[in-house]
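Student: Give me a model of this one.
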Amino acid sequence: MTSDTAGQPRWLAEFQELLLTTGTLQQFLQEAATRTVAAMAGVSCGITVRTTVEQYTIASSDAYASGIDQIQYHHGEGPCLDAITTGVIHPIPDLARETRWPRFTAAALARGVRSSLSLPVGGTDPVGAINLYARSPRAFAAGQRAQAIAFTSTITGAITLAIQLAQQQQLSADLLQALETRAVIDQAIGVLMARQRCTPAEALRILRRASQDRNVKLRAIAATIVTGISGTPPANARFHPR
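Tutor: You can find the predicted model right below:
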C-alpha cells in the first residue's frame, strides 16, 4: 500500500474524502466496492445490507460479485448470511474443501469461486456484510487477509452511519406521508361534521365504514369527499422537517 506524507495509507485518505464528497448512500457504497478491489487486486466485492424482511446487494464492484451474493440469498445459506447473523468474520480459504453450506458451495464453485472472505458490518448487531470473492484458493491468507480486515474495519463505521442515515430519511419520509394523509382525512371529517351535524369521532366512523364497505383506502374516501365539495382534489399539506 502507498502512503501519504503523514504516513497514512492513501486508500484511507481517499475514503475519508469519498465520505464527504459522494451525494448518496448508493454512490458511496458503489465507490467503496470499486475501491476495495482496486486496493486488493484479483478480488470482487459485494456489499450486502439487511432489512427486516430480506438481504440484498446494495453495491458491488462487478456483476460477478453480485451474482455470487444472489446465490446465497436464493439458497438461504452462505458465509455472507452467517456473517450478518453471527457478527463473526467468515473466511473460506478453499471453497473446494468447504462443507458448511453445500448448496451455496456447489453453485459458487461452478462459477469459479475458490476462496472468499465475508466481514460483518455493524459490530455486534450487523446491518450487512462486505463480501470478497476470489477465483484462486487461499487468496486471503496471511497479509492479504489482514489487509482486507483492516480495510473493512476502516469503512465499516462509515457504511453503518450511511445506512442508519438512509433509514432515518426513510422514517422521516414515511412520517411526512402519514401527516399529509391525516390532513386530507381531517378535511373530510370537517365536511361530514357540517353535513351530518355529527361529532369528529362519528365522522371518522363514517369514513372508516365507507372505506371497509367499498374496500378503498381511507385517504381515497376522504379525498373523494373533499373533491366533491371543492371541485378540485385536496392539496397535500406540506410539512417541512427541521
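
Student: C-alpha only now, for contacts and for neighbours.
Tutor: OK.

Student: C45: what secondary structure?
Tutor: Of the three states, C45 takes strand according to DSSP: H, G, I helix; E, B strand; the rest coil.

Student: residue ranges for the helices of this structure, please.
Tutor: 10-21, 25-39, 63-75, 79-86, 102-110, 142-196, 200-214, 218-230 (DSSP state H).

Student: which stretch among the ones you listed comes nearest T52?
Tutor: The closest of these to T52 is helix 142-196. By C-alpha to C-alpha, the value is 11.7 Å.

Student: Next, the structure of the following sequence, for comparison with the previous one:
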Amino acid sequence: MPALDDADRPDAVRSLSALIHTLTVQAGPTLGVDVQACCSAVVRGVDRWLAAGSVGAARCDGVQDRHRQGPRYELRRTGAPVVVPDLGTERRWPVWSHACRVQGFRSAAVVAGSRRDVTVHLALHAREPVVWDAALVDRAAGLAEGIASVVVVREELIALAEAVGDLLDGVRADGVVAEAVRVVMDLRGCDAPEARAFLTSATPARGS
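Tutor: This is a model prediction of the structure:
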C-alpha cells in the first residue's frame, strides 16, 4: 500500500501529515485505552498508508494486504466495525491473528471514518484484553473521521500546489516563447506573427 511522499510538498502539507501521524500515535490516550494504532485510507478509490504508532502495529496491519484478508478488508466489505476481544481464539484470519500474537497483542479492533471522498481505517491493537463496547467503538470511529478530515484538507492542498506549479510552468514557458520570438524577429528582420510562424514550422510536433 503506497504512502504519499511529502518530501517536496509545501510546509502546510508536511504539517498536516505530521498531524495525521500524531493523531495515530496518540490514539490510545485519546480514546482512554492502552492501544497501538495503525492508520490507512482509501482516497478516491486508491489505497494509501498513512501512519502507525509502532512497528508492531504496522506489521499487523500490513500483513493483510498480501491476500487481502483480515479485519480491515472485512470492514471494507461489510461497512461494520470489527472487534476481536481475544486474538488467541480468533480463527477467521489465521495469518493476521498469528502476526498480532507474534507482536504481543491480545486484542484488536478496526473502525472506519469517512469525509467526502476519503475513508480512513483505524486499526487498534492492545497487549491486554479490551472491552470493545459501543461507546469505545464510537469514539474510535469519531477519531477515524477526524483523521479523514485532515486527509481531505491535505489532498486539497496537494492538488492546489500541483495546479499552481503547472500554472507557473506555463508562465515560464510563455516567457521562453516570447524571448524566442524576439530573437527570430531580430535575426530575420520580420514581425512577431512571422516569427511565431517560423518557430512553429521549425518545431517538431509532439509525438513525432
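
Student: hang on, the earlier thing: for the helices of the first structure, which one ends up most surrounded?
Tutor: Of all the helices of the first structure, helix 79-86 has the most neighbours on average by mean count of other C-alpha atoms under 10 Å, namely a mean of 22.

Student: That one vs the second structure, average distance?
Tutor: By mean C-alpha distance after the TM-score superposition for the first structure, the fitted helix 79-86 of the first structure averages 3.3 Å away from its aligned residues in the second structure.

Student: quick one: that helix to helix 63-75, angle?
Tutor: 60 degrees (axes from the mean of the first three to the mean of the last three C-alpha atoms, to 10 degrees).

Student: roughly how far apart are the residue lying farthest from the centre of the first structure and A222 of the first structure?
Tutor: Largest separation from the mean C-alpha position in the first structure: R197, at 48.9 Å (C-alpha atoms, centre = their mean). To A222 of the first structure, R197 of the first structure is 17 Å away according to C-alpha to C-alpha, to the nearest Å.

Student: go on, L192 of the first structure?
Tutor: On the measure of C-alpha to C-alpha, L192 of the first structure and A222 of the first structure end up 10 Å apart.

Student: ok, the spatially most central residue of the first structure - contacts?
Tutor: Geometric centre of the first structure, nearest residue: V49, 4.6 Å, by C-alpha atoms, centre = their mean. V49 of the first structure makes contact with Q55, Y56, T57, I58, V127, G128, A129, according to C-alpha atoms under 8 Å, 6 or more residues apart in numbering.

Student: mapped onto the second structure, which of these hold?
Tutor: Mapping the contacts of V49 of the first structure onto the second structure (both residues aligned by TM-score structural alignment, their matches' C-alpha atoms under 8 Å) leaves Q55, Y56, I58, V127, G128, A129 still in contact.

Student: Find the residue closest to the fifth one in space, skipping its chain neighbours.
Tutor: Just to be clear, that refers to G128 of the first structure. Take G128 of the first structure and drop its neighbours on the chain: the residue closest to it by C-alpha to C-alpha, 6 or more residues apart in numbering is V49, 4.0 Å away.

Student: Equivalent analysis for the first one, please.
Tutor: On the basis of C-alpha to C-alpha, 6+ apart, the spatially nearest residue to Q55 of the first structure that is not a chain neighbour turns out to be V49, at 5.7 Å.

Student: likewise the last one?
Tutor: Among residues not flanking A129 of the first structure along the chain, P120 sits closest, at 4.3 Å (C-alpha to C-alpha, 6+ apart).

Student: Show me what the residue farthest from the centre of the first structure aligns to in the second structure.
Tutor: Counting by TM-score structural alignment, R197 of the first structure lines up with A195 in the second structure.
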